[in-house]
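Novice: one predicted model, sequence on top.
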Amino acid sequence: MSKVLLIKESSLHPLSLLDRLTGYFVQEDYILSHGFSNLDVLLNRMIALSQQGEHQKIVFTVYPGGDCSFINTMKETCPLLDSLQSNTPEKTLAFLYEYVLGTILGLTAEVQQQNIICSDDLPGALRDVDEGQYALGIIVAS
């Protein structure tokens, strides 16, 4: 089942966050329609991207609100790719917590525990981000 990590507060502007990810991830914009009626297209795109190439790759989408979201696909040249022999939604979530939120963004486990909620309700969670209840959402497809 697809999930959204809801981040209550972020010291980084979403574009600064994306900039930090460029060393490990290829990024593309995706426009979400009003009411998120094309969310299934986004999830299918993410799944397709994760299965391209020699390895299954980590793919997640950063959603800061509004209509624009940013799909992040792990680069084939990423040194972390070899540690991911098979990719599952659980591995993607663990990777996000450890490497993206922890190592790349510098959020300690304590800050993550206080600041991040995981939700299965994608439309509801994205609406909450859009309404400003959360700084951003990170979508993981399955």
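Specialist: Cool, the structure landed.

Novice: could you use CA atoms for every contact and neighbour count after this?
Specialist: Will do.

Novice: would residue 129 count as being in a helix?
Specialist: Yes - counting by DSSP: H, G, I helix; E, B strand; the rest coil, residue 129 is part of a helix.

Novice: structure B:
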Amino acid sequence: MPKVLLVKKAALHPLSLLDRLTRNFVQEDYILSHGFANLDILFNRMATLSQQGRGQKIVFTIYPGGDCSFINTMKDNSAFMDSSTAGSPDQTITFIQENILGVLLGLTQEEQQEIVSMEDVPAALKALDDGEYALGFIY
């Protein structure tokens, strides 16, 4: 079952973060319905994308609130694509923590300690919409 990492603050605008990920990730928009009734379709799309191409890929969705989310699928020619980055949930979360939170978002260790992981995806996305968090990573 997918989980969500919730980030309290992010120095980058979500579109700037997406721009920095384009070298290694294919991105597509996904519109979430009111009340998140179509999350199952998002989860199925992420699972399908993780199995396409060479090996299992890291796939995660960035959700900044509102109705638009951004699915990110690692490219086959990514510098990160090797056997150590197969797309299991543990490897995806490790990739996000090591390469996105600290490097791209510039979060300090203290700020990273404030990150919350939730298994209740609709509740996590509602917390984002309510302004409790700045950014969510669905993985």
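Specialist: Structure received. These numbers were taken from a predicted model, which means no experiment stands behind them.

Novice: overlay the chains and give the TM-score.
Specialist: The TM-score (TM-score structural alignment, normalised by the length of the second structure) is 0.94; 139 aligned residues with a CA RMSD of 1.3 Å.

Novice: quick one, strands of the first structure?
Specialist: Along the first structure, counting by DSSP state E, strands occupy 3-7, 25-31, 59-63, 68-74, 116-119, 136-140.

Novice: could you dump the ones you listed into CSV and include mean neighbour count and distance to residue 128 of the first structure?
Specialist: Below are the strands of the first structure laid out as CSV (neighbours: other CA atoms under 10 Å; distance: least, CA to CA, whole Å):
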stretch, mean neighbour count, distance to residue 128 of the first structure
strand 3-7, 22, 9
strand 25-31, 16, 17
strand 59-63, 25, 11
strand 68-74, 21, 15
strand 116-119, 16, 11
strand 136-140, 26, 9
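
Novice: in a markdown table: these, plus distance to residue 14 of the first structure.
Specialist: Listed next are the strands of the first structure as a markdown table, based on distance: least, CA to CA, whole Å:
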| stretch | distance to residue 14 of the first structure |
| --- | --- |
| strand 3-7 | 12 |
| strand 25-31 | 13 |
| strand 59-63 | 8 |
| strand 68-74 | 10 |
| strand 116-119 | 16 |
| strand 136-140 | 8 |
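
Novice: between the ones you listed, which one is nearest to residue 105 of the first structure?
Specialist: Closest of the strands of the first structure to residue 105 of the first structure is strand 3-7, at 12.4 Å (criterion: CA to CA).

Novice: buried set for stretch 99-114 of the first structure?
Specialist: Residues 100, 101, 102, 105, 107, 112 are the ones in stretch 99-114 of the first structure that count as buried (16 or more other CA atoms under 10 Å).

Novice: run the chain-centre distance for that stretch.
Specialist: 14 Å (CA atoms, centre = their mean, to the nearest Å).

Novice: show residues contacting that stretch.
Specialist: By CA atoms under 8 Å, 6 or more residues apart in numbering, the list of residues contacting stretch 99-114 of the first structure from outside reads 17, 20, 21, 96, 97.

Novice: just the buried ones from those, in PyMOL syntax?
Specialist: The buried residues among the contacts of stretch 99-114 of the first structure can be selected in PyMOL (16+ other CA under 10 Å) with this line:
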select buried, resi 17+21+96+97
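
Novice: now distance to residue 57 of the first structure too, for the contacts of stretch 99-114 of the first structure, in CSV please.
Specialist: Putting those into CSV (distance: CA to CA, whole Å) gives the following:
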residue, distance to residue 57 of the first structure
17, 20
20, 18
21, 15
96, 13
97, 16
